[in-house]
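K.L.:
sequence? don't have it. structure:
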């Protein structure tokens, strides 16, 4: 696989996951709308929820205003242990991806295995952050 093919495939995959929608928004007749999401990190789940709120409000040409936002860690291991393991999995995935893209011969094969293995390890840790967002469109 050539460098350009690998880079194009990786870029396409990233772009497909970056689309903002609002399929988790639960509208309410009182003007407040609700989103419940699970994510890998506090910032990740907050960002995704707010992106959905913006997408939802954009349909009525308005702006989202946060009423309340609660993010709780609900994982089955200590939060510090989770974050350490997640960081290790991400580092292995990143190193493997670099080896896969820039390596030659057996190096890119090992890089592919590391990249996929790091991704699997990260996914196995789950999405232990639970967010509940209340917002309205103004």
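P.N.:
Here it is on my side, so go on. Here the structure is a predicted model, which is why all the values come from computation and not from measurement.
K.L.:
can we go C-alpha only for contacts and neighbour counts from here?
P.N.:
Will do.
K.L.:
confirm that residue 65 sits in a helix.
P.N.:
No: under DSSP: H, G, I helix; E, B strand; the rest coil, residue 65 falls outside any helix and is assigned strand.
K.L.:
host element of the residue nearest the centre of the chain?
P.N.:
In the chain, the centroid-proximal residue (C-alpha atoms, centre = their mean) is residue 44; its distance is 5.5 Å. Secondary structure from DSSP states H and E places residue 44 in helix 42-58.
K.L.:
can you list contacts of the stretch of helix or strand residue 11 belongs to?
P.N.:
Counting by DSSP H and E, the element that carries residue 11 is helix 3-16. Helix 3-16 is contacted from outside by 101, 102, using C-alpha atoms under 8 Å, 6 or more residues apart in numbering.
K.L.:
and here is the other one:
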């Protein structure tokens, strides 16, 4: 695979995963709306929920105002063990991706395997953070 082909493939994959609207927003008649999501990290799940709130409010040409936000860890291992394993999986995936993009011959093959393996390991850890966001549009 050439560098351009690899870069194009990765860019296309990122674009496909970047599309988000507000499929998890649950409107309410009292003006407060709800988003319940699960995610890999507290930061990721919080960003995704607020992004959906923004998208929802944008339809009425308004902005979201957070009423409350609660994130809980609900994983089946200790949170510290989860974070350690998540960091290892992310590091393996990143190293593999770099090898895949910049490597030659067997190095890029090994990089591809590492990148995919790190991604699979990360996915196997699941989405142990549960977020409940309450917001209104103003």
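P.N.:
Received the coordinates, thanks. Note that the structure is a prediction, hence the values are computed from the model and not measured.
K.L.:
for the helix holding residue 11 of structure 1, give me the average deviation versus structure 2.
P.N.:
Here the mean offset of helix 3-16 of structure 1 against structure 2 after fitting is 0.7 Å, by mean C-alpha distance after the TM-score superposition for structure 1.
K.L.:
relative to the whole chain's centre, how far out is whichever helix or strand comes after that helix?
P.N.:
Using DSSP H and E, the helix or strand that follows helix 3-16 of structure 1 in sequence is strand 25-26. With C-alpha atoms, centre = their mean, to the nearest Å as the basis, strand 25-26 of structure 1 stands 19 Å off its chain's centre.
K.L.:
what packs against whichever helix or strand comes after strand 25-26 of structure 1?
P.N.:
Going down the chain from strand 25-26 of structure 1, the next helix or strand is strand 33-39, by DSSP H and E. Counting by 3 or more C-alpha pairs under 8 Å, 6 or more residues apart in numbering; DSSP states H and E, the packing neighbours recorded for strand 33-39 of structure 1 are strand 25-26, helix 42-58, strand 129-137.
K.L.:
try 10 Å this time
P.N.:
Contact here means 3 or more C-alpha pairs under 10 Å, 6 or more residues apart in numbering; DSSP states H and E; on that basis strand 33-39 of structure 1 packs against strand 25-26, helix 42-58, strand 64-73, strand 129-137.
K.L.:
and it, how far from the chain's centre?
P.N.:
Strand 33-39 of structure 1 sits 13 Å away from the centroid of its parent chain (C-alpha atoms, centre = their mean).
K.L.:
likewise for stretch 2-12 of structure 2?
P.N.:
21 Å.
K.L.:
likewise stretch 48-65 of structure 1?
P.N.:
The answer for stretch 48-65 of structure 1 is 18 Å, by C-alpha atoms, centre = their mean.
K.L.:
need the outlier residue of structure 1, farthest from its centre.
P.N.:
residue 105 (31.8 Å).
K.L.:
quick one: contacts for residue 45 of structure 2?
P.N.:
Residue 45 of structure 2 sits next to 36, 37, 38, 39, 51, 71, 127, 129, 130, 131, 132 when contact means C-alpha atoms under 10 Å, 6 or more residues apart in numbering.
K.L.:
re the thing from before, mean deviation, the helix holding residue 44 of structure 1 versus structure 2?
P.N.:
Helix 42-58 of structure 1 sits 0.1 Å off on average (mean C-alpha distance after the TM-score superposition for structure 1).
K.L.:
quick one: work out the angle between that helix and strand 33-39.
P.N.:
Here the directions of helix 42-58 of structure 1 and strand 33-39 differ by 150 degrees (axes from the mean of the first three to the mean of the last three C-alpha atoms, to 10 degrees).
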